[in-house]
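**Student:** would you be able to build a 3D model of this:
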Amino acid sequence: MNDLDALRLMVKHFPGGLEVVALRIDKPAETLRKELGGAQGFKLGLSTAMMISELCIEARSEHCRAFVNVVTASSGGFVRLPVVEMREPACINKTVSDTVREMSDVTAATLLANADNNISDNDLKATLKEIGDAREALQKLERALITRNTQDKPGAVQTQSTQQWVREFDRAAA
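**Tutor:** Modelled structure (predicted):
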């Protein structure tokens, strides 16, 4: 995933989508659409990217840290994904399945990239994209497990250890 891919994903999942983001950053929707699409003659500047990132993080929309993760991935780091308010509780089985699928994609991409004992720029790009997707799946699983643990307490009472996990998770996501 590159920076434009990340920003397109973030805008897509922002409440109201591209039109609302364009309005909030005071830019015509068609111009923003062309900038995000990489149309000839249109460039998305860093200040616009940062405004989009700040809007999405403030709204805590799904994939709101995708741009930040792409930027930090180039330096070997990553940013913990935010806690996203789920419309309905996450299915533990689905999040485990998604995690296994993403890890399988990491394995396949890595083996394919290293098949000729040479990691090209394209190989690296493809493999890092799969690793980012796997991180996201793992973090969703982590949050689903914490949420389920809380829900399974009598009267939804959180124990001190559960409260600590949630605080640590939320602090890391902030």
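**Student:** alpha carbons only for contacts and neighbour counts from here, please
**Tutor:** Fine.
**Student:** longest helix anywhere in the protein?
**Tutor:** helix 121-151 (DSSP state H).
**Student:** I'd like to know which elements it is packed against.
**Tutor:** Applying 3 or more C-alpha pairs under 8 Å, 6 or more residues apart in numbering; DSSP states H and E, one finds that helix 121-151 contacts helix 92-113, helix 160-173.
**Student:** I'd like the structure of this one too, to check against the first:
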Amino acid sequence: MNLLDAARRTVRHYPGGLEAMALRLQKQPGTLDRELRGAPGYKLGATDAAEIAQLAMEQGGEHALAYPNALADALGALLVVLPGNGPRAGASALDVAALMRECAGVVESVAGADADGRITGRELAEIERHWADTVAAGQQMLRNLQHRHAEQLQRHRDAVEAAR
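**Tutor:** Down below sits the predicted model:
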């Protein structure tokens, strides 16, 4: 997924959309829209892109990691999300199973696209989008599990302290 597509996805899924994000960034909505589209004479700066991701993370946005993941992918790297300040959704065994189905879906997409020995631009874009969604879902799941683990440790520490 290209960097601007990823940033647009994050903004589009932010509560209140483009208008709310523009307000948070202290920009006019039209300016932010032109930056996200890459209109002539407009560029989305690295600081603004990072702030978009950070604001979306604070809101628990499903696509908050779209831009950082796209940037990492462009550099041949993988983004590893560290434990945050709290979960955004549950992370159960069913969530892990759903993630594995997503991974299988990516592999199936690749196999289907490559069946004729050619990968079209449309097929590649779809596979990139599917992979970005899968990586983001995995990172969300890990963040949630890390938070639950930290909560369990704290409850244990509190119980030990109360027993003293």
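**Student:** picking that back up, winner for burial among the helices and strands packed on helix 121-151 of structure 1?
**Tutor:** helix 92-113 (a mean of 17; mean count of other C-alpha atoms under 10 Å).
**Student:** now it and helix 121-151, what's the angle there?
**Tutor:** Angle of helix 92-113 of structure 1 versus helix 121-151, following axes from the mean of the first three to the mean of the last three C-alpha atoms, to 10 degrees, is 160 degrees.
**Student:** which helix or which strand is home to the residue positioned nearest the centre of structure 1?
**Tutor:** Nearest to the mean C-alpha position of structure 1, by C-alpha atoms, centre = their mean, lies residue 63 at 3.5 Å. Taking DSSP states H and E as the definition, one finds residue 63 of structure 1 inside no helix or strand.
**Student:** specify the local secondary structure of the residue lying closest to it once chain neighbours are set aside.
**Tutor:** Among residues not flanking residue 63 of structure 1 along the chain, residue 10 sits closest, at 5.5 Å (C-alpha to C-alpha, 6 or more residues apart in numbering). Classification of residue 10 of structure 1 using DSSP: H, G, I helix; E, B strand; the rest coil returns helix.
**Student:** wait, residue 10 of structure 1 touches residue 68, no?
**Tutor:** No. If you go by C-alpha atoms under 8 Å, residue 10 of structure 1 and residue 68 don't touch, sitting 10.8 Å apart.
**Student:** of these two, which one has the most company?
**Tutor:** residue 10 (26 against 20; other C-alpha atoms under 10 Å).
**Student:** picking up where we left off before, residues in contact with the residue nearest to the centre of structure 1?
**Tutor:** Applying C-alpha atoms under 8 Å, 6 or more residues apart in numbering, one finds that residue 63 of structure 1 lies in contact with 9-10, 13, 81.
**Student:** can you redo these as TSV with distance to residue 55 of structure 1?
**Tutor:** TSV is the format used below for the contacts of residue 63 of structure 1 (distance: C-alpha to C-alpha, whole Å):
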residue	distance to residue 55 of structure 1
9	13
10	10
13	12
81	15
